[in-house]
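1. Sequence plus predicted model, see below.
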Amino acid sequence: MPKLTPKNHQLTEHDFLKLAKTESHPRARTRTRLFILHQLQQGQTPEEIAPRFGLHPLTIHILRRKYWEFGIEQAIYDKQRPGRNSKLKPQDHQAFKQRIIEEQEKREGGRLTAEDIHTIAAQEFNVHYKHSSCLYPLLHRIGMSWITARSRHPQADPQAQDAFKKLYRPGKSGIT
């Protein structure tokens, strides 16, 4: 990441109260930092602000310095932290996703369970997870949601269902 250069931002550049009320970032710390910057903008000292938020005044000083040097983005948002590397190699993500899709399409009814995906990962990609529930972050990373469509009954007739939908529309056939 390139080193940021200080720019000496002023507290008068933003309406922190309005930003705090409209902040869509899910972290509560982001809003808290905006409220702190708003109070600094109002002329309050870090020693006055800190007890209201249960913080040390030094924390307020650090926030003000980060804003002054690097601007609002660097001051209020946390940096992304590195986590453990995925057991499944990044080059295998697409193949793993495709394999899950293929397995789901082969099924006549029902859906894949985490246990089924756990088996695919272990047997075909030599990736062993302690529990099948550990797969959910991996599925999220490869762009798969665990929200699934309603399963199809093995004896369902798609043509009969389409004919029914065309024939019996609410308001058109007299049925409401």
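-> That came through fine. Numbers count the residues shown, from 1 in each chain.
2. C-alpha from now on. contacts and neighbour counts both.
-> Noted.
3. Give me the buried positions along the helix or strand containing residue 33.
-> Using DSSP states H and E, the element containing residue 33 is helix 28-41. When burial is assessed from 16 or more other Cα atoms under 10 Å, helix 28-41 yields the following buried residues: 30, 31, 33, 34, 35, 36, 37, 38, 39, 40, 41.
4. if I look at the first one, how far off is residue 113?
-> Same thing as residue 30. Relative to residue 113, residue 30 is positioned 37 Å away (Cα to Cα, to the nearest Å).
5. Repeat that for residue 136.
-> Note on residue 136: its distance to residue 113, by Cα to Cα, is 11 Å.
6. also this one, for the comparison:
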Amino acid sequence: MPKRIQLPDDFYKHDFKQLAKIEKHPRTRIRFIGLSHIQNGKSYEQVAQYLLQSLSAVKQWVRHYKDEGIDGLKEKQRSGRPSKARNQNHTKLLQSILAMQNNKNGGRVRLKDIQNMLAKDFNIHYQKYKRRSLFINKIRVKLDKC
């Protein structure tokens, strides 16, 4: 039989069921629910089977709790994919967009116009509307207030 991870003394002082009810992030909520079941005497295997998680994941939750407490169970920031424009100077991009807005006669610059300018001048190609919008938000351009 594999060795069970020794639980800290304060493990039973937390109300993981209540923490799961107020937690917003779904992964963290599942971790709290799992630890609540462990508090109630369920084995790691039963918790893993009930929550459709791997046994190693449940053991990892307990290990994180033991090492870092409640904060060890919370979801961490993920790095994500690097920006296509990470090597470009954002101020130069911003100035180009603002210049395009000032040169436009009537109306405002559309995302499609910005996409064409990025492809032509900076060799940055965005295919999806959402990614273009995220890029514009990242460099903090408010086209309405130009």
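-> Sure, I can see it. The structure displayed is predicted, hence computed values, not measured ones.
7. check which helix or strand covers the residue most central in space within structure 1.
-> Centroid check for structure 1 by Cα atoms, centre = their mean gives residue 140 as the closest residue, at 8.7 Å. Using DSSP H and E, residue 140 of structure 1 sits in helix 135-141.
8. circling back to that earlier point, and the buried residues of helix 28-41 of structure 1, which is closest to residue 99 of structure 1?
-> Set against residue 99 of structure 1, the nearest of the buried residues of helix 28-41 of structure 1 by Cα to Cα is residue 30 (39.3 Å).
9. surely the closest one meets residue 79?
-> No: assessed by Cα atoms under 8 Å, residue 30 of structure 1 is found out of contact with residue 79, at 11.8 Å.
10. circling back: and which of the buried residues of helix 28-41 of structure 1 is nearest residue 117 of structure 1?
-> Sorting the buried residues of helix 28-41 of structure 1 by how near they are to residue 117 of structure 1, with Cα to Cα, puts residue 30 at the top with 36.4 Å.
11. Return the residue of structure 2 aligned against the closest one.
-> Matched across to structure 2, residue 30 of structure 1 falls on residue 28, judged by TM-score structural alignment.
12. what does residue 66 of structure 1 give?
-> Counting by TM-score structural alignment, which is the criterion used here, residue 66 of structure 1 corresponds to residue 64 in structure 2.
13. isn't its match right up against residue 75?
-> No: under the criterion of Cα under 8 Å, residue 64 of structure 2 is not in contact with residue 75, lying 11.5 Å apart.
14. Thank you kindly, that will do.
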